[in-house]
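In: my questions are about this predicted structure, shown below with the sequence.
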Amino acid sequence: MKRAQFIRNSLLATGAVVGGTSLYAQGDRTVNGQNNKPFNLNYGPHQGQFENHAGKSILDQIQFAYDHGFRGIEDNGFSGRSVAEQEKIGKLLAKLGMSMGVFVLDKGGNGANTLTAGKQEYVDIFLKGCRQAVELAKRCGGKFTTVVPGDFARNLPLDIQTANVIEALRRGSEILEPHGIIMVLEPLSDTPDLFLRTSTQTYLICKGVNSPSCKILYDVYHMQRNEGDLIANIDRCWDEIAYFQTGDNPGRREPTTGEINYKNLFKHIYDKGYRGVVGMEHGKSVDGKEGEVKLIAAYREVDNFLQ
């Protein structure tokens, strides 16, 4: 499942937020007698992961997540929502004491305007997205925005591409840093055309940018596919990692469905002091309400690492 799918899914129910009365808001706020206390780590679901229980409204899904122990969300497609909807999400999160995780920087580097090429028109699009992120962060109370530098510019030497990316990100950091906003660079495994591939490559770029507003988004699913050796690479890059996302491999579904030992990994980052949102950027192994119950149970299982 690619990020574009998550963004599309996030926007499917935008019209359901404004107006109307929620059946979930009026009904039972628990499912199957599950333990609803807050988790040890701050896992952040996406829109759509609980829609069978909570309905299409993003606000009702946030409330459902809170009622089942979650204290954060992610919203990749936040920039595509109306201002009114963005503000409603921000107000609800503030009311519940929940954290906004990442939202994707609008046109923040992709195959169509890759930062590796060093073209001013592409950099200008990226910088416009950085300025927009300042306003978006104010509405939702968040401080993390995802940036993917884009595809390889295969007509240029690799080191020149790296220098072009660093220069563009430095300029973006100048916009974000005064507001305390952090762009988190995400190495991906979706296609071999993508420039940013590994945690250590991203670490080098962050060191080159040299700003508190440019850090690593360590997506465990992508890094398992691209490099493995997860805990060792987390330790190597720790001082530049600002954010984590999950998804088991193969399949990019909830923890316990694949080969990654998430219980050990979560204990490791908890012991190292991580308390930020852990974004649940994955699908579900089972459809319908049954799959949502299974999703919550999986996170309860792997979150049980303090005993």
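Out: Sure, I can see it. Note that this is a predicted model, so its numbers are computed, not measured. Numbers count the residues shown, from 1 in each chain.
In: please make it C-alpha for all contacts and neighbour counts, starting now.
Out: Fine.
In: list the buried residues in stretch 39-58.
Out: The neighbour-count criterion (16 or more other Cα atoms under 10 Å) identifies 39-51, 53-58 as the buried residues of stretch 39-58.
In: what about residue 183, which SS state?
Out: For residue 183, the secondary-structure state derived from DSSP: H, G, I helix; E, B strand; the rest coil is strand.
In: show me what the lengthiest helix in the chain packs onto, helices and strands only.
Out: Selection of the longest helix in the chain by residue count, based on DSSP state H, yields helix 120-140. For helix 120-140, the contact count by 3 or more Cα pairs under 8 Å, 6 or more residues apart in numbering; DSSP states H and E identifies helix 83-96, helix 158-176 as packing neighbours.
In: check what contacts the longest one and list those residues.
Out: Contacting residues not belonging to helix 158-176 are listed as 115-118, 123, 126-127, 130-131, 134, 149, 152-153, 182-183, 205-206, 208-211, 213-214 [Cα atoms under 8 Å, 6 or more residues apart in numbering].
In: put this beside the first:
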Amino acid sequence: MQRRNFIKNISLGGAAAAVAGGQSLSAYASTKKAGETFNLDYAPHFGMFKGHAGDDLMDQLKFMADQGFRSLEDNGLLGRPIEVQNKIGEQLEKLGMRMGVFVIDAGDNWKISLTTGKKEFVDTFVKVCKDSVEAAKRVNAKWATVVPGFFERNLPIGVQTGNVIEALKRGTEILEPHGLTMVLEPLSDTPELFLRTSDQTYAICKAVGSSSCKILYDIYHMQKNEGNLIFNMDKCWEEIAYIQIGDNPGRKEPGTGEINYLNVFKHIDSKGFKGILGMEHGNALPGKEGEQALIAAYRKADQFK
């Protein structure tokens, strides 16, 4: 599965996947007016508001800004033509928005298995890091996602970890001079992936020892893999540079699953977090109704002040 195609492939569900497990849309009533910015900096992705904004990416960005969102997340940025990257960067600047993560991806980054230590994988990773620096300049990006690849059953875990650390050091040598930070993301998509927990990622970041190698703490994945969200977030906080959102089960907007996002967002805010929280999830309901419900869900979860 190509990670950059995740958002395109994720199921949008249907009317049966009602917001908050069947709650009415009125349950998301907010005291804030439409268009006001949020307390935290949530970043939608392209396609999330096509019902309102249509297919044009610039129109989608304008709609996001009009709803009070201040950032964009675009996993597939590297796969876009350079002229489109430039347009995205220009529109973000015009709207006063920030760029969230894109993926350091050579087509299917899970197959660049840095755990193996194989030269061809490391060379590819280094090349894509160089390409990522140029793409980041076009959109003023500061963070890019890295997934080290699959767990290798024929190699001891310590050897795999060492291979990953050495490859990431090569990457940081390229990224650090340009102010671009790779954020390592532990995932729950398949148990075959090497990186799965926040403490494992924390240890690797400490070993790499660079300001350009930090943690992407995806709340959805971490709820599935380890739970105890606030405790684990606190223990790894000094290495967390980026956060992503998705409720569980279902990987939809806050309020559709078991995670108490009001408390989680309140805690993140109390830590003084000024970074971006990427909305890497699908819409629980289709069409304009689903988009309105999603925005209202964020208004509700953001009411911690």
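Out: Nice, thanks for sending it over. Since the model is a prediction, treat every value here as computed from it, not as a measurement.
In: superposed, what's their TM-score?
Out: The TM-score (TM-score structural alignment, normalised by the length of structure 2) is 0.90; 284 aligned residues with a Cα RMSD of 1.7 Å.
In: hang on, the earlier thing: distance to residue 277 of structure 1 added to the helices and strands packed on helix 120-140 of structure 1, as CSV?
Out: As requested, those are exported to CSV (distance: least, Cα to Cα, whole Å):
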stretch, distance to residue 277 of structure 1
helix 83-96, 13
helix 158-176, 20
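In: so which of the ones you listed comes closest to residue 283 of structure 1?
Out: Taking Cα to Cα, helix 83-96 is the member of those nearest to residue 283 of structure 1, at 22.2 Å.
In: if we can go back for a sec, between the helices and strands packed on helix 120-140 of structure 1, which one is nearest to residue 105 of structure 1?
Out: Each of those has some distance to residue 105 of structure 1 by Cα to Cα; the shortest is helix 158-176, at 11.0 Å.
In: list the buried residues of that closest one.
Out: Burial within helix 158-176 of structure 1, assessed by neighbour count using 16+ other Cα under 10 Å, is assigned to 161-173, 175-176.
In: before we move on, back to that, report the buried members of the contacts of helix 158-176 of structure 1.
Out: 115-118, 123, 126-127, 130, 134, 149, 152-153, 182-183, 205-206, 208-211, 213-214.
In: picking up where we left off before, out of the buried residues of stretch 39-58 of structure 1, which sit inside strands?
Out: Using DSSP state E, the members of the buried residues of stretch 39-58 of structure 1 that fall within strands are 42, 43, 44.
In: hmm, residue 104 of structure 2 is touching residue 126, no?
Out: No: in this structure residue 104 of structure 2 lies outside contact range of residue 126 using Cα atoms under 8 Å: 9.9 Å.
In: could you pull out the helices in the stretch 1-150 of structure 2 for me?
Out: 6-9, 50-53, 57-66, 82-95, 119-139 (DSSP state H, counting those that start in this stretch).
In: in JSON lines, list those along with distance to residue 283 of structure 2.
Out: Listed next are these as JSON lines, based on distance: least, Cα to Cα, whole Å:
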{"stretch": "helix 6-9", "distance to residue 283 of structure 2": "10"}
{"stretch": "helix 50-53", "distance to residue 283 of structure 2": "11"}
{"stretch": "helix 57-66", "distance to residue 283 of structure 2": "15"}
{"stretch": "helix 82-95", "distance to residue 283 of structure 2": "23"}
{"stretch": "helix 119-139", "distance to residue 283 of structure 2": "26"}
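In: ends of stretch 47-60 of structure 1, what's the gap?
Out: Taking Cα to Cα, to the nearest Å, the span from the opening residue of stretch 47-60 of structure 1 to its closing residue is 10 Å.
In: my bad, stretch 168-184 of structure 1
Out: From its first residue to its last, stretch 168-184 of structure 1 covers 14 Å (Cα to Cα).
In: and for stretch 173-182 of structure 2?
Out: End-to-end distance of stretch 173-182 of structure 2 (Cα to Cα): 11 Å.
In: cool, stretch 238-250 of structure 2 as well?
Out: First-to-last residue span, stretch 238-250 of structure 2, Cα to Cα: 29 Å.
In: just the buried residues of it, please?
Out: Neighbour counts using 16+ other Cα under 10 Å place 239, 240, 241, 242, 243, 244, 245, 246, 247, 248, 250 of stretch 238-250 of structure 2 among the buried residues.
In: for stretch 292-307 of structure 1, same thing?
Out: Applying a neighbour-count criterion of 16+ other Cα under 10 Å, the buried positions in stretch 292-307 of structure 1 are 292, 293, 294, 295, 296, 297, 299, 300, 302, 303, 305.
In: A strand includes the fifth one, no?
Out: No: judged by three-state DSSP, residue 296 of structure 1 forms no part of a strand; its state is helix.
In: ok, now which ones touch it?
Out: Taking Cα under 8 Å, 6+ apart as the definition, contacts of residue 296 of structure 1 comprise residue 68.
In: now it: how far from residue 37 of structure 1?
Out: 12 Å.
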